[in-house]
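[1] Whatever this is, show me its structure:
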Amino acid sequence: MSHRFCFTDDQGQLWFKEALTESVGNCFRIDELIYEDSSDHHHIILFENETHGRVLAMDGLVQVSRSDEFVYHEMVAHVPAFAHGQLKSVAVVGGGDGGAMRELLRHTGIETITLIEIDKDVVDFSRKWLPEVSNGSFDDPRVEIVIADGVEYMKTTDKRFDLIIIDSSDPVGPSAVLFTPEFYASCKDKLKDNGILVTQNGLASIYPDVVRDSSRCFADLFAHQGFYAITVPTFSGGIMTLGFATDNATAFSPDPAELHARFQSSGLPMRYYTPDLHVGAFALPADIQALVA
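    Next up is the predicted model:
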């Protein structure tokens, strides 16, 4: 049987091949192929892997796995939430698996989350096949789901947000438009005073130009900007960078004691995020510092 992005080894075992670049890839053994299809926007494959559990890939790139999705989703959501301290309105561009919303909704002060996802099939698919990732977040009364192009939405919406999260796939193919100066400028225009923009900026060793170019864009638009680092085992290739840009000085460099106080007051149990890790994640290795200098 032939499948896109897959191959069969000499023993007849089916493997998924993630091609990060033309010269770098990563393979996952498909112990059970659950689903494979193409929508108007994406090729989607879902399979079981002994190490990572259920794995979702779109357009040949792994998006989420049961084993470690909490790493990314906790850090993309709780770092800005605890840094800001008073979030009311949030927009998530992409994020059709619902994981970022799941974590954000744990903050009771958040009143509205607008999910802007270009592909309704991704939302429907995630509801059916990865319900533990969203954990009911799609049906929370605070959530509005908008099926639309995130670029056009940010150009045209009248809404303003305390936090905008760009929860996109890697900066290639259809998602490349979410890493442009024009899109970042639209997002800045839709932030409230003291609002925060957080972006998924990919693996720094694989996409160094994207990290560098995003840093330059942020510096042109915001008073304070930088990147924080996470390591997700499923995403092979080293450190993943998340962009953080704001005009809010105290959110960009929060007092550690205040972070601890907010965290303790929230009472939220975590699997990855801690206030100390929050601060330390912004301490980047020298090679990434050079990219964003």
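
[2] alpha carbons only for contacts and neighbour counts from here, please
    Noted.

[3] which ones are touching V210?
    171, 179, 201-202 (C-alpha atoms under 8 Å, 6 or more residues apart in numbering).

[4] Report the secondary structure state of it.
    When classified by DSSP: H, G, I helix; E, B strand; the rest coil, V210 comes out as helix.

[5] roughly how far apart are it and I230?
    Here V210 is placed at a distance of 17 Å from I230 (C-alpha to C-alpha, to the nearest Å).

[6] likewise R106?
    From R106 to I230 the distance is 21 Å (C-alpha to C-alpha).

[7] Looking at those two, which has the bigger crowd around it?
    I230 (19 against 15; other C-alpha atoms under 10 Å).

[8] One more, so I can put them side by side:
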Amino acid sequence: MSWFEECIHPEIRQSIRVDKPIFEGETDFQTVSLFDNNLLGRVLVLDDAVQITQFDEHIYSEIMVHIPMVSHPDAKNVLIIGAGDGTVLREVLKHETLLQVTMVEIDGALVKLCREHLSDILQGAFDDPRLDLVIDDGAKYLQESHREFDVIIIDSTDPDDNSTALFTDEFYIKCKARLAKGGIMVAQAGCPAYQPSIRTHMSERMQAHFRYGGFYHAAVPTYIGGLHAFSWASDTLDLNAIAEQGNDTMRSIPKTRYYTSRSHKAAFYMEPAAG
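    Okay, the predicted model is just below:
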């Protein structure tokens, strides 16, 4: 019997028992580990940090995706940067208004591994004809692209050597330039209790470039600290106000396990523990 140990804070660690190893190796960009745990199901680890587990990945992906997609009145074109495991893509594809989703992931080998080992979770997402999969650096893609998107979703790892370019003023300005009128940008913002610097960065850097901005949260049991933050920004739409008023368009989304009109509204009321 072996255990995987995760540490995102020097004073906090958690361990997950490895009941069945599936894959262990390196791509050109990161170390990858896949294993099964009897409680959590299949677990994906990148650079010693848990990314998703079969047990609760739907909480993260559904809240990250459906809040901006439901808040936008007619999201037809969506850009995903990162999210190589494919679960965010799966949720975007549930929206009937969607015409095309462009997914830009730097690590093609990761996508291949996830298609092979997470097929039960992905439900054929990478085979959907509305997908334009681009294996490239997200910041580079935004620099060279002239397309406009209704929703931009940044599902990067926490700031590291591979994702530093996704945490700069230059990157946020590029995102703003690629948003269509009425567009919304969202980005994962880490654990507010143990990673307060990410929240501060998003508030002072990402949101500062837009008229409206803020955070919403979800409780994801597997993630250290429990509560996970998402940063949002828009020049046109106030997601806080939309959540307060309520929005019934979520009825058009099939087969959500966590996301509802109630969890949508609740996400804006969850407050992080003091850092």
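
[9] Map M240 of the first structure onto the second structure.
    Using TM-score structural alignment, the equivalent of M240 of the first structure in the second structure is H228.

[10] shouldn't its match be in contact with G190?
    Yes. Using C-alpha atoms under 8 Å, H228 of the second structure is in contact with G190, at 5.8 Å.

[11] What segments of the second structure are helices?
    57-71, 87-92, 108-117, 119-122, 138-144, 169-178, 196-201, 239-245, 261-267 (DSSP state H).

[12] how big's the offset between the first one and the first structure?
    Relative to the matching residues in the first structure, helix 57-71 of the second structure has an average distance of 0.6 Å after the fit, by mean C-alpha distance after the TM-score superposition for the first structure.

[13] What helices and strands are in contact with that helix?
    On a contact count with 3 or more C-alpha pairs under 8 Å, 6 or more residues apart in numbering; DSSP states H and E, helix 57-71 of the second structure meets helix 87-92, strand 149-155, strand 179-188, strand 212-219, helix 239-245.

[14] The corresponding residue of the first structure for T31 of the second structure: what's it in contact with?
    Alignment note: T31 of the second structure maps to H43 in the first structure; criterion TM-score structural alignment. Going by C-alpha under 8 Å, 6+ apart, H43 of the first structure touches 36-37, 58-60.

[15] can you check M58 of the first structure too?
    Contacts of M58 of the first structure (C-alpha under 8 Å, 6+ apart): 42-45.

[16] what span of the second structure lines up against stretch 194-213 of the first structure?
    Residue span in the second structure matched to stretch 194-213 of the first structure, by TM-score structural alignment: 182-201.

[17] gap between the residue positioned nearest the centre of the first structure and E152 of the first structure?
    Centroid-nearest residue in the first structure: D167, 3.4 Å away (criterion: C-alpha atoms, centre = their mean). Separation of D167 of the first structure from E152 of the first structure (C-alpha to C-alpha) stands at 16 Å.

[18] Measure how buried N38 of the second structure is and give me the count.
    11.

[19] Hmm, I16 and it touching each other?
    No. Using C-alpha under 8 Å, N38 of the second structure is not in contact with I16; the gap is 10.1 Å.

[20] Tell me which residues of the match of stretch 194-213 of the first structure come out buried.
    182-196, 198-199 (16 or more other C-alpha atoms under 10 Å).

[21] Just the endpoints, please. Distance across it?
    First-to-last residue span, stretch 182-201 of the second structure, C-alpha to C-alpha: 24 Å.

[22] Check stretch 250-270 of the second structure too.
    20 Å.

[23] again, but for stretch 240-251 of the first structure
    21 Å.

[24] Next, the residues that contact that stretch from outside, please.
    76, 80, 83-84, 193-204, 211, 214-215, 218, 222-232, 252.

[25] re earlier: and the match of M240 of the first structure, how many residues sit next to it?
    Neighbours of H228 of the second structure (other C-alpha under 10 Å): 23.

[26] List the contacts of the residue nearest to it when sequence neighbours are not counted.
    Spatial nearest neighbour of H228 of the second structure, excluding adjacent residues (C-alpha to C-alpha, 6 or more residues apart in numbering): C191 at 4.8 Å. By C-alpha under 8 Å, 6+ apart, the contact set of C191 of the second structure is 223-229.

[27] ok, now D209 of the first structure?
    D209 of the first structure sits in contact with L291, where contact means C-alpha under 8 Å, 6+ apart.

[28] which stretches of the stretch 1-150 of the first structure form strands?
    Using DSSP state E, counting those that start in this stretch, the strands of the stretch 1-150 of the first structure run over 6-8, 14-19, 25-29, 32-38, 43-49, 53-58, 61-65, 89-94, 112-117, 143-147.

[29] So which of those is the most surrounded?
    strand 89-94 (a mean of 25; mean count of other C-alpha atoms under 10 Å).

[30] what stretch of the second structure does that one fall on?
    The aligned range for strand 89-94 of the first structure is 77-82, by TM-score structural alignment.

[31] How far does the matching stretch sit from its chain's centre?
    10 Å (C-alpha atoms, centre = their mean, to the nearest Å).

[32] about what we covered before: to I59 of the second structure, which of the helices and strands packed on helix 57-71 of the second structure lies closest?
    strand 212-219 (7.2 Å; C-alpha to C-alpha).

[33] With the first structure overlaid, how far apart is the closest one on average?
    So strand 212-219 of the second structure averages 0.5 Å relative to the first structure (mean C-alpha distance after the TM-score superposition for the first structure).

[34] Show residues contacting that strand.
    Taking C-alpha under 8 Å, 6+ apart as the rule, strand 212-219 of the second structure contacts 59-60, 63, 203, 207, 226-240, 267-271.

[35] try 6 Å this time
    207, 226-235, 238, 267-268 (C-alpha atoms under 6 Å, 6 or more residues apart in numbering).

[36] what stretch of the first structure does that strand fall on?
    The aligned range for strand 212-219 of the second structure is 224-231, by TM-score structural alignment.

[37] circling back: mind telling me the two of the contacts of strand 212-219 of the second structure farthest from one another?
    Taking C-alpha to C-alpha, no two of the contacts of strand 212-219 of the second structure sit farther apart than G226 and D235, at 30.3 Å.
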